[in-house]
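Undergrad: need a structure here:
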Amino acid sequence: MATVTLKGTEIHTLGSLPNEGSKAPDFQLTKNDLSSVKLSDYEGSRLVLNIFPSVDTGTCAQSVRQFNEEAAELDNTIVLCISKDLPFAQARFCGAEGIKNVEMLSDFRDGNFGRAYNLEFTDGPLASLHSRAVVVLDENGTVLYTEQVPEIVDEPNYKAALEALMDS
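TA: Below you'll find the model as predicted:
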């Protein structure tokens, strides 16, 4: 179990994020058109998994905006923004914000992504949602970098995530 805080109050996730150097757990998530996508569909591309509780909060929305901006500059890299928001809400947000350089994916169907990556909250007011985290994968699905953001209202360390791509 990992412990993070929500405005200073401890809340817990299922466990630790995948270890750097390990193979990333497979997943099946839902795209905005309601089709399914798996990790293997991205084989050959580097991935930044930007994971958060809900795009309807300020910090989560900002992380999508920031990675959208940064992603335009990255070669052979796809940013996947992952939450349990319904695909309709994700599409609405991207349309309103002009977000075009990231893919929004939803774990609303069965929550297996949150469990496989150990980032589902087990208690507190956000129980069953995803914690704020970043996982960076190389072209073969090997974990290069992880960050479990310790205070859920804080933004992730964008610079460190992107530097992990530069070092690979």
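Undergrad: from here on, contacts and neighbour counts on C-alpha atoms
TA: Will do.
Undergrad: what residues are up against the residue most central in space within the chain?
TA: Centre of the chain computed as the mean C-alpha position; nearest residue by CA atoms, centre = their mean is residue 51, 2.1 Å away. The neighbours of residue 51, taking CA atoms under 8 Å, 6 or more residues apart in numbering as the test, are 81, 82, 83, 130, 131, 132, 133, 134.
Undergrad: and this one, please, so the two structures can be compared:
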Amino acid sequence: MASITFKQNPVTLIGNEVKAGDTAPNFTVLANDLSEVSLSDSKGQVRILSVVPSIDTGVCDAQTRRFNEEASKIDNLKVLTVSVDLPFAQKRWCAANGIENVQTVSDHRDLSFGEAYGVHIQELRLLARAVFVVDSNDKVTYVEYVSEATNHPDYDAAIEAAKAAN
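TA: All right, here's what the predicted structure looks like:
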């Protein structure tokens, strides 16, 4: 499993570590209207799965804004920002911040995504910061488990991987 820290303290990740070359695990999360969303809903598209501990924090805000900006520049790209924030909070945050190119989804209900991708932080019931790029055939082409959850991911590497997967 990936080894990460949260505010410099080691944490335990629950679930299966995903590696480039793997078939992307399916998951079920909730959209802002409480409807279910799964990986298979966007089959045929390249996906960036941007994972954040909480949308209402500085780094998570910046991460979501950056992928929102980049999403409009890449054809056939779907960006999902996944957190355990409640769908209502995600909807409110998106409306207040003009987020239109990223879909925020909540893993609060049963941590389906967190456990399928090995980002469920046991001690905090949050998701570890990570980025996964999945091609249109559901193959994982890029993985970054950010070693310190309060740090930014490598945006440029993820964006280049998404372009290459197209």
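Undergrad: once they're superposed, tell me the TM-score.
TA: Remark: TM-score between the superposed chains equals 0.95 [TM-score structural alignment, normalised by the length of the second structure]; 165 aligned residues with a CA RMSD of 1.2 Å.
Undergrad: give me the subset of the contacts of residue 51 of the first structure lying in strands.
TA: Within these, residues falling in strands by DSSP state E are 81, 82, 83, 133, 134.
Undergrad: now the two most distant members of these.
TA: The distance between the two most remote of these (CA to CA) is 12.0 Å, for 83 and 134.
Undergrad: okay, these two: which has more neighbours?
TA: residue 83 (28 against 24; other CA atoms under 10 Å).
Undergrad: show me the contacts for the more buried one.
TA: Applying CA under 8 Å, 6+ apart, we find residue 83 of the first structure in contact with 51, 52, 53, 54, 55, 105, 106, 107, 108, 129, 130.
Undergrad: at 7 Å what do you get?
TA: Residues near residue 83 of the first structure by CA atoms under 7 Å, 6 or more residues apart in numbering: 51, 52, 53, 54, 105, 106, 107, 130.
Undergrad: am I right that the third one sits in a helix?
TA: No: under DSSP: H, G, I helix; E, B strand; the rest coil, residue 53 of the first structure falls outside any helix and is assigned coil.
Undergrad: close enough to count as contact, it and residue 131?
TA: Yes: if you go by CA atoms under 7 Å, residue 53 of the first structure and residue 131 touch, sitting 5.9 Å apart.
Undergrad: show me where the second structure has its helices.
TA: Remark: helices assigned in the second structure by DSSP state H are 58-71, 87-97, 112-116, 155-165.
Undergrad: out of these, flag the one nearest residue 135 of the second structure.
TA: It's helix 155-165; of these, that one is closest to residue 135 of the second structure (CA to CA) at 5.3 Å.
Undergrad: now do that closest one against helix 58-71, angle only.
TA: Relative orientation of helix 155-165 of the second structure and helix 58-71, computed by axes from the mean of the first three to the mean of the last three CA atoms, to 10 degrees: 30 degrees.
Undergrad: more neighbours: which of residue 53 and residue 131 of the first structure?
TA: Taking other CA under 10 Å, residue 53 of the first structure and residue 131 do not tie; residue 131 has more neighbours (30 against 23).
Undergrad: what lines up with the more buried one in the second structure?
TA: Counting by TM-score structural alignment, residue 131 of the first structure lines up with residue 128 in the second structure.
Undergrad: quick check: closest non-adjacent residue to its match.
TA: residue 119 (4.9 Å; CA to CA, 6 or more residues apart in numbering).
Undergrad: can you pull the contacts of the one you found?
TA: 13, 14, 15, 127, 128.
Undergrad: reformat those as JSON lines; add distance to residue 63 of the second structure.
TA: Output for these, formatted as JSON lines (distance: CA to CA, whole Å):
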{"residue": "13", "distance to residue 63 of the second structure": "21"}
{"residue": "14", "distance to residue 63 of the second structure": "23"}
{"residue": "15", "distance to residue 63 of the second structure": "23"}
{"residue": "127", "distance to residue 63 of the second structure": "14"}
{"residue": "128", "distance to residue 63 of the second structure": "13"}
